[in-house]
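Participant: Below are the sequence and a predicted model; questions follow.
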Amino acid sequence: MNPCEPHDPDDTDVYELAAPVPPSAPSPALMARAERGWAAFLDRCDEDGHRRSAETGDET
């Protein structure tokens, strides 16, 4: 369809919108992986996001 051509009001099939795709829930495996990654981050970093030493727990 050429956008410069006049619009035919009876030509509705061109303008039909597709049904919206519902969002899918994340897979349980993906959620478990995210939880493990978050737990690992919390083990390595303090509440401000600074890395901690694995041996002493002090900020590096």
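Facilitator: Alright, I've got the coordinates. This one's a predicted model, so the numbers in the text were calculated from it and none came from an experiment.
Participant: From here on, just use CA atoms for contacts and neighbour counts.
Facilitator: Will do.
Participant: Neighbours of residue 41, how many?
Facilitator: Around residue 41 there are 13 other residues, counting by other CA atoms under 10 Å.
Participant: ok, and here's another one to check against it:
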Amino acid sequence: MSMLESLSRYGTAIRQAHDRSKARRLLNSLPPEIQKDIGWPVSPRSSERASLSNAIWSAVR
């Protein structure tokens, strides 16, 4: 296997990971009703996530 083939495979893997990440962000940005309709697990909204994070860290202190 040549160095260029290895580099090409590495670039393909990075591009595929980026595409998966972009699709995940897009699906997570949809409203919860649509996420449920398409079978995507409903992700907590940023405000819910922030309040949960604050609750966890305030309990630790």
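Facilitator: All right, it came through fine. Everything numeric here is computed off the predicted structure, so don't read it as measured data.
Participant: tm score of chain vs chain?
Facilitator: Once superposed, the chains reach a TM-score of 0.34 (TM-score structural alignment, normalised by the length of structure 1), with 28 aligned residues with a CA RMSD of 3.4 Å.
Participant: Check which residues of the host helix or strand of residue 29 of structure 1 are buried.
Facilitator: In this assignment (DSSP states H and E), residue 29 of structure 1 forms part of helix 28-44. For helix 28-44 of structure 1, a neighbour-count test (16 or more other CA atoms under 10 Å) marks residue 44 as buried.
Participant: Check the gap between residue 35 of structure 1 and residue 42 of structure 1 for me.
Facilitator: 11 Å (CA to CA, to the nearest Å).
Participant: Overlap of the contact sets of those two?
Facilitator: Residues touching both residue 35 of structure 1 and residue 42 (CA atoms under 8 Å, 6 or more residues apart in numbering): none.
Participant: Let me see the ranges of the helices in structure 2.
Facilitator: Listed in chain order, the helices of structure 2 (DSSP state H) span 3-29, 32-38, 46-60.
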